[in-house]
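Trainee: sequence-free structure coming up:
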């Protein structure tokens, strides 16, 4: 099936619902035959997602720059850990191995990666679907802001609509799979 590049936090967050949704997404991805491409860490939501995919027999590719192997605590139990020189190579490698992108809760790195992938889509550098898992309304303020950029004329509605959002892992995967099916045909 497809590989989903997932951007997410190297921390768990304060509410256990984030960890639960992350694990549910990993289990659902593996059950549907999808592989995971992610930043390669064994900690936080990143490690929880990789472990959830692996628990259900799914494939996982981690990508981590050498300077972060110790800091982000590289996951040593991955079938594939690609070590790269820097963050630019990390993001390029993750994108090259992915058929779609998902953002889960995370910090500034997650936001930067999400917006870069979305910008690349907007510029026509790829046509891979992009979605956010809006667990416990985490992304609701951002989604409202993006809607306001349309209202103020800084973003067109079609571009805004290209960012898929759902509150539940299965619903998000359904929407991304539907978009993948359209781009393949």
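Mentor: Good, I have the coordinates. Small disclaimer: the values here were computed from a predicted structure and weren't measured. Residues are numbered from 1 along each chain as shown.

Trainee: every contact and neighbour count from this point should use C-alpha atoms.
Mentor: Fine.

Trainee: where do the strands sit along this structure?
Mentor: Counting by DSSP state E, the chain has strands at residues 3-7, 35-38, 60-65, 80-84, 100-103, 130-133, 163-166.

Trainee: any chance of those strands in TSV, plus distance to residue 145?
Mentor: Compiled in TSV, the strands of the chain are given as follows (distance: least, C-alpha to C-alpha, whole Å):
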stretch	distance to residue 145
strand 3-7	20
strand 35-38	26
strand 60-65	31
strand 80-84	34
strand 100-103	17
strand 130-133	14
strand 163-166	13
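
Trainee: find the one among the ones you listed with the highest mean neighbour count.
Mentor: Ranked by mean neighbour count, the strands of the chain are led by strand 35-38 with a mean of 28 (mean count of other C-alpha atoms under 10 Å).

Trainee: now residue 46. Nearest residue, chain neighbours left out?
Mentor: residue 10 (5.5 Å; C-alpha to C-alpha, 6 or more residues apart in numbering).

Trainee: that neighbour touches residue 45, doesn't it?
Mentor: Yes. Using C-alpha atoms under 8 Å, residue 10 is in contact with residue 45, at 5.7 Å.

Trainee: want to compare, so here's the second one:
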């Protein structure tokens, strides 16, 4: 694992824990000589993460649609800044470039990216580690919902078990490194 795609907010959130956790993740990635693939925003948690990585001399690959460049949120300090046409293009390129994925605190876009990677893994299009960096319990309610979806019979427990969850960046990256891909048959045969 060399390049980690990180999905996170274009806002910083109301609790300082999100910013602090972002810096801790960046420091651990730097320590492990990992590169960053991200949505190329200069704002929010995205900007904080990228700035930390850039200041340490790490490779930072930003991928952003032209529309967001036009409203001046693109991070110009990226090692490589790729401008694409659509959000869909951005998501696919971020999925292709990363050797593993981390979803941090974020809004609808982050949730969409998280579920897209879960789906790609589930269907076998990719087989890469996916982690929830659960800073300040941000994803606790989502994890409750995934348990509910499993109990209701719409999600297999084995699929949920592939999701790496931790509030500790050291544990998170250790578990991602140890990830072994598994294809799980999700279809019910009647």
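Mentor: Structure's in. What do you need? Computed from a predicted structure; not experimentally measured.

Trainee: what's the TM-score here?
Mentor: The TM-score (TM-score structural alignment, normalised by the length of structure 1) is 0.94; 181 aligned residues with a C-alpha RMSD of 1.1 Å.

Trainee: how far away is the residue nearest to residue 46 of structure 1 from residue 41 of structure 1?
Mentor: From residue 10 of structure 1 over to residue 41 of structure 1 the distance is 7 Å, taken as C-alpha to C-alpha, to the nearest Å.

Trainee: higher neighbour count, those two?
Mentor: Taking other C-alpha atoms under 10 Å, residue 10 of structure 1 and residue 41 do not tie; residue 41 has more neighbours (28 against 23).

Trainee: OK, contacts around the more buried one?
Mentor: Taking C-alpha atoms under 8 Å, 6 or more residues apart in numbering as the contact definition, residue 41 of structure 1 lies against 10, 47, 62, 64, 69, 72, 73, 74, 75.

Trainee: residues near residue 123 of structure 2, how many?
Mentor: Count around residue 123 of structure 2 with other C-alpha under 10 Å applied: 14.

Trainee: roughly how far does it sit from residue 129 of structure 2?
Mentor: For residue 123 of structure 2, the distance to residue 129 of structure 2 - C-alpha to C-alpha - is 14 Å.

Trainee: ok, the closest residue to residue 86 of structure 2 other than its chain neighbours - contacts?
Mentor: Of all residues not flanking residue 86 of structure 2 in the chain, residue 65 sits nearest, at 5.3 Å (C-alpha to C-alpha, 6+ apart). Residue 65 of structure 2 is in contact with 83, 84, 85, 86, 87, 89, 90, counting by C-alpha under 8 Å, 6+ apart.

Trainee: farthest pair within those residues?
Mentor: Maximum pairwise distance among the contacts of residue 65 of structure 2 (C-alpha to C-alpha): 10.4 Å, between 83 and 87.

Trainee: mutual contacts of those two, please.
Mentor: 64, 65.

Trainee: returning to that earlier point: what touches both of residue 10 and residue 41 of structure 1?
Mentor: Counting by C-alpha under 8 Å, 6+ apart, the common neighbours of residue 10 of structure 1 and residue 41 are 47, 72.

Trainee: of the contacts of residue 65 of structure 2 - the most surrounded one?
Mentor: Neighbour max across these (other C-alpha under 10 Å) = residue 90, 21 neighbours.
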